[in-house]
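Enquirer: the sequence isn't on hand, but the structure is:
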């Protein structure tokens, strides 16, 4: 399996999952009326044909991308407008005999299979994302976790050694490191008093990292040179990382379980199906993307 296929498949699975869980993602009130209890509730009629709450949910599923740019308070009106337009255009198409054409039959067959795919995804694949499956996947993830030492530091970056030495003298004279960083720093951290947050080994350039990890909490470094200039470093804290809680990573773990379930079930279905692609070049491309 190629990395590109895995990335595309994860994106496709997540995209389908997102469209199927639209009411959760946007919140039920964004699509359904307050207190609405039945998908059969009639919202409007067009030529005597009803448009229901259930129709709005289907429209929301189809128009998930468009809904993201529409304020929540306007989504129901937008969806109902789409459904009214759809009804009048569909009736006009029938009167013109467009429902009797070959292209309509092909499009209808495609839409039927798309709907069945969504139903299968919701009823079979999403059903595999249980609390037990998420818990098991989380436990497997944290079993491989290795604690790492981390430090939290502030720094001041300036172009020359002389500037760094002068600023160090200010701080030793009683000025706070954060104030000095806000005035003299030349990188984006000056807005936060030079705060770099927590980092572990391998995240910073070697001279900076070595100097930071060698400090005691509260200690101020001598000027340290890197390819970016001269740094003063003050160590704020030390800690050892711990595995994230399930609450913190539940969404990511659930998405991974969804992807794994999708890959397993759809892979088994493909293995049992007779799939042939007539064009060899196209077949190779489809295989690269995991379609065969």
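Expert: Everything's here; your move. For clarity, every value in this text was computed on a predicted model and none was experimentally measured. Numbering: from 1, shown residues only.

Enquirer: only C-alpha atoms from now on, for both contacts and neighbour counts.
Expert: Fine.

Enquirer: so what touches the lengthiest strand in the chain?
Expert: Counting by DSSP state E, the longest strand found in the chain is strand 229-240. The contact list for strand 229-240 (Cα atoms under 8 Å, 6 or more residues apart in numbering) reads 147-161, 164, 168, 177, 208, 211-212, 215-225.

Enquirer: just stretch 169-180 next, same as before
Expert: With contact meaning Cα under 8 Å, 6+ apart, stretch 169-180 is reached by 154, 156, 167, 192-195, 234.

Enquirer: below is structure B, check it against A:
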């Protein structure tokens, strides 16, 4: 089959993923129109404790519950957060009714691709439940303290630098600026007038930074300067720099409470990775020899045609 046909198949797959949201958008527009006409109506009394098993619609004998609506709502993109709850409620309900009608009207066998997508969707949803259970346990305070001590307790002191630079296109421009500075010119003023870098408006000020923040040649040049000293012209992939070092300081280690959330997440992630390793070690997993499969086959939707 031709490349153009394959591309059309890829587009068709993407379009199928959009159709659910197309139904929802249509339903929401209808709900908004209805809500606009009922703005003066008295609101219906809400239940104190809504029951997720409460039936909100029945379509040819198939019940749709509040739980179905809540589950569908949880899968929506953030853009739907701006909608009023009553509009979103009516839109979701209408979508589920329409989807049920369409599902019931379908005759024959599902395509192979649809069957596989359903398998993958169940696999992903159940795996998500498992992940939530594994990572849902909060690490105890002793584990968090141990992680903090390991990461920060014996960390070597790190020097941070506060520097400014003037970025120009040529070495000659950089040399000319150094001559002006040696003659008493103000560094910030020269940066504002001559620098082509984004820090020009701040007089070339780069703020505080440590190792790994700047490209290596630039950082090394800064680290070799004395406070108040101006560098020789330095070339990087961005152009030519004239650098001055304003201050240095020893970086303070963060307090435990400031990094607690970060450490807890790292511990949860480590627990999850260990859990997966154990599952595979205890399980019977056999990976076939895929060397004979062209990796580009995953892009060929025509392979799933009946």
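Expert: Thanks, I have the structure now. Every value quoted in this text rests on a predicted model; they were computed, and no experiment measured them.

Enquirer: coming back round to it: the longest strand of the first structure: which residues count as buried?
Expert: 229-236, 238 (16 or more other Cα atoms under 10 Å).

Enquirer: just the buried ones from the contacts of strand 229-240 of the first structure?
Expert: For the contacts of strand 229-240 of the first structure, buried by 16+ other Cα under 10 Å: 150-158, 161, 164, 168, 177, 208, 211-212, 215, 217, 220-221, 223-225.

Enquirer: out of those, list just those in strands.
Expert: Going by DSSP E, the strands hold 150-158, 224-225 from these.

Enquirer: ok, back up a step: any chance of the buried residues of strand 229-240 of the first structure in a markdown table, with distance to residue 73 of the first structure too?
Expert: Output for the buried residues of strand 229-240 of the first structure, formatted as a markdown table (distance: Cα to Cα, whole Å):
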| residue | distance to residue 73 of the first structure |
| --- | --- |
| 229 | 52 |
| 230 | 53 |
| 231 | 51 |
| 232 | 51 |
| 233 | 50 |
| 234 | 49 |
| 235 | 49 |
| 236 | 46 |
| 238 | 47 |
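
Enquirer: sort out which one of those lies nearest residue 250 of the first structure for me.
Expert: The nearest member of the buried residues of strand 229-240 of the first structure to residue 250 of the first structure, counting by Cα to Cα, is residue 238 at 27.1 Å.

Enquirer: what do we get in the second structure for the closest one?
Expert: Under the alignment (TM-score structural alignment), residue 238 of the first structure pairs with residue 248 in the second structure.

Enquirer: for residue 222 of the second structure, see how far away its match is.
Expert: Residue 248 of the second structure sits 10 Å away from residue 222 of the second structure, taking Cα to Cα, to the nearest Å as the criterion.

Enquirer: overlap in contacts, the two.
Expert: With Cα under 8 Å, 6+ apart as the test, residue 248 of the second structure and residue 222 both reach residue 161.

Enquirer: for the nearest residue to residue 133 of the first structure once chain neighbours are set aside, give its distance to residue 113 of the first structure.
Expert: Sequence neighbours aside, residue 257 is the residue nearest to residue 133 of the first structure in space, at 7.1 Å (criterion: Cα to Cα, 6 or more residues apart in numbering). Using Cα to Cα, we find residue 257 of the first structure at a distance of 25 Å from residue 113 of the first structure.
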